[in-house]
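Colleague: got a sequence here, can you model it:
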Amino acid sequence: MNSTPATSPDTDWMRDSFINVQEQLRLSLMQAQLSIAHPGTQGDVTEGHWIDVLRAYLPKRYEVASGLVIDSTGGRSHQIDVVIFDKHFTPTLLDQQNHRYIPAEAVYAVFEAKPDIDKSYLTYAGEKAASVRRLIRTSVAIAHAGGTYPPKPLFPIVAGILAPKASWSDGLGKSFRDNLPSAADEQLDCGCALDAGAFDVFDGSLNIVSSRGSLMYFLFRLLAKLQSLGSVPAIDWGAYASIVANVGGGANPSTLSSAPGP
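Modeller: Coordinates of the predicted model:
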């Protein structure tokens, strides 16, 4: 009896579609650089294109926006181009138009969106990452039917850089590796340069892939990393309430406590 030969999976159509998404983004970023003369406006449009792509592929539990990250002590980060943060449990604060203040407890990842990846932009992105990672994050117990879950340990906030290209002739080669920030709070965990490739350190060492299909590779690796982080910690709203507790003769901050819950 003749056996039917096994057929190999047909993934060509999917790979080609993924590559087409990358080409569309590359053309949009190029159009912004060619047609918009004002640097600030060009930067806003560039950030917007990256934000749109991330919103399209991340689950709806995540929100993606630009803004400042803040903490319950009044600390503020630098302005961050792209922030991935919790949409379900944690509201943004003091929003005005598209300007957002995002509680540090809600943040999963931060990115800088730049015209290219070079030494100065790597340093700049590292400094931006550090301004977020140095903020205070609270975590409180969560009530459930049988009692309470203990406060969730804080996970490291992911940081990275996004650009249409890299400035070095060898792309994400030796010069790129030599110029990655070395300080722990400035570490860049991942990134994508559409014409040069994508990188991440999610497995404990630097992993770099070539430019073809690098956008979707970056997105899928980021999705896996976000999935591994689980939910954000339950924020201690009492810590934020204490900021205004004494305004107009309010309660003593020492008497405030946060009810268990997200």
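
Colleague: hey, let's count contacts and neighbours off CA atoms from now on
Modeller: Noted.

Colleague: ok, and the closest non-adjacent residue to residue 223?
Modeller: residue 58 (7.0 Å; Cα to Cα, 6 or more residues apart in numbering).

Colleague: count of residues packed around the one you found?
Modeller: Residue neighbour count, defined by other Cα atoms under 10 Å, stands at 17 for residue 58.

Colleague: in this structure it contacts residue 221, no?
Modeller: No - assessed by Cα atoms under 8 Å, residue 58 is found out of contact with residue 221, at 11.6 Å.

Colleague: could you check how far residue 218 is from residue 69?
Modeller: Residue 218 is 24 Å from residue 69, where distance means Cα to Cα, to the nearest Å.

Colleague: neighbour count for these two, which is higher?
Modeller: More crowded of residue 218 and residue 69, by other Cα under 10 Å: residue 69, with 27 against 21.

Colleague: to check against the first, give me the structure of this:
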Amino acid sequence: MGTPSDIEKLIDGWRPKQASAVMQRAFAERCRWVEVALRTRAEAEIAMRATNFSSGPAIEAIFRDELAKILPRRYQVTCGTLSDSNGATASDCDAVIFNDTWFPAIKQRATYDDRQHVMPVEGAYAVLEVKQTLSIATLEEALGKLVTCHRLQRPLTAVNQLVENRKFEPRLNRVGNPLFSAVVAARRDPKTPLTDLVDRFVAINERLGRMEMVHCLCVLGEACYFWGWVPTGSTQAEIATFFGPEDLILPLMLIEATPNHDESPLGALVSRLYGHVTNSVLAGANEIPYSYGIGQSLQPYRQGTLLIPSVPTPPQF
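Modeller: Below you'll find the predicted structure:
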């Protein structure tokens, strides 16, 4: 059976082994290789189009496929149209992070690859516009789509929301379900300096309301930009999550992630997106049928007629 000292020596050897430096940065490395694959596939598609061959899957479809592999399975990565309860839409979006567990589609797609798919904006965590090549014109087009999504009627909930249909009290002075938005480009137009794109991104955002701002600009292989703020009395910037309250009122600044600082642009985007979806709790799932047209014209049957008498002693719980 062995002596106690032999057993202690055996047990003492059952310890986790120190991971390699690669394993310590495994998720970052995974994002970096996905970024390399995305850029390679985008370049191949551009070459196919230039030579009039079949271009294969569009870059936005490739991006959705890769993003779905990175995010937890509870977050559906899809495409389609976001709509609000007033009937307004933001037209077709390249990538929507949607909660299809709690929220139904308003219009289901006819086939698996049909983009005619309409979702309630209440059920969206994030919306991303994906560009094969980023220029001033394509940047403005993408920003226009994202700002329109932010301007849909989307009831905000406080962080007292436990799950999509349950709250607790008291209410806290923070937003629980801001809509995340990002422009993602596989590459930059060689004729357009990166600084020009960033300047245009900032100039447009500074004229928007805080809840209308686009959260992120990501050019694969070059840089990822998102917003930050500096707490009063501090010299260190914090990431602006738009949950509030400070980052909804204080001045904002750009934060940059680049390969020059050992940061993958896609990795920075995924980190920011992951932090957003895992801290968001959507609201209004139980009101979707009514908000989108069911039950709004219901009337009492034979008004004034009481069919079932009242119960003097209600059930005890």
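
Colleague: list the helices and strands the longest strand seen in the first structure packs on?
Modeller: As assigned by DSSP state E, the longest strand anywhere in the first structure is strand 62-70. Using 3 or more Cα pairs under 8 Å, 6 or more residues apart in numbering; DSSP states H and E, the elements in contact with strand 62-70 of the first structure are helix 39-57, strand 80-86, strand 99-103.

Colleague: in a strand, residue 162 of the first structure, correct?
Modeller: Yes - according to DSSP: H, G, I helix; E, B strand; the rest coil, residue 162 of the first structure belongs to a strand.

Colleague: that one and residue 10 of the first structure, how far apart?
Modeller: Taking Cα to Cα, one finds residue 162 of the first structure at 31 Å from residue 10 of the first structure.

Colleague: of those two, which one has the most company?
Modeller: Set residue 162 of the first structure next to residue 10 and count neighbours by other Cα under 10 Å: residue 162 wins out with 26 against 8.

Colleague: per the alignment, name the residue of the second structure opposite the more buried one.
Modeller: In the second structure, the residue matched to residue 162 of the first structure (TM-score structural alignment) is residue 184.

Colleague: go ahead and confirm that match touches residue 127.
Modeller: No - assessed by Cα under 8 Å, residue 184 of the second structure is found out of contact with residue 127, at 10.7 Å.

Colleague: picking up where we left off before, which residue in the second structure lines up with the residue nearest to residue 223 of the first structure?
Modeller: For residue 58 of the first structure, the residue aligned by TM-score structural alignment is residue 71.

Colleague: if we go by neighbour counts, what in stretch 21-29 of the first structure is buried?
Modeller: Buried residues in stretch 21-29 of the first structure, counting neighbours by 16 or more other Cα atoms under 10 Å, are found at 22-23, 25-26, 28-29.

Colleague: so which bit of the second structure is that stretch matched to?
Modeller: Using TM-score structural alignment, stretch 21-29 of the first structure pairs with 34-42 in the second structure.

Colleague: average offset between the matching stretch and the first structure?
Modeller: For stretch 34-42 of the second structure, the mean deviation from the first structure after alignment is 1.5 Å (mean Cα distance after the TM-score superposition for the first structure).

Colleague: who's in contact with that stretch?
Modeller: The contact list for stretch 34-42 of the second structure (Cα atoms under 8 Å, 6 or more residues apart in numbering) reads 59, 62-63, 66, 132, 186-187, 220-221, 264, 266.

Colleague: what about the helices in the stretch 51-200 of the first structure?
Modeller: Secondary structure of the stretch 51-200 of the first structure (DSSP state H, counting those that start in this stretch): helices at 119-133, 174-178.

Colleague: in JSON lines: these, plus distance to residue 80 of the first structure and mean neighbour count.
Modeller: Formatted as JSON lines, these follow (distance: least, Cα to Cα, whole Å; neighbours: other Cα atoms under 10 Å):
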{"stretch": "helix 119-133", "distance to residue 80 of the first structure": "7", "mean neighbour count": "21"}
{"stretch": "helix 174-178", "distance to residue 80 of the first structure": "22", "mean neighbour count": "13"}
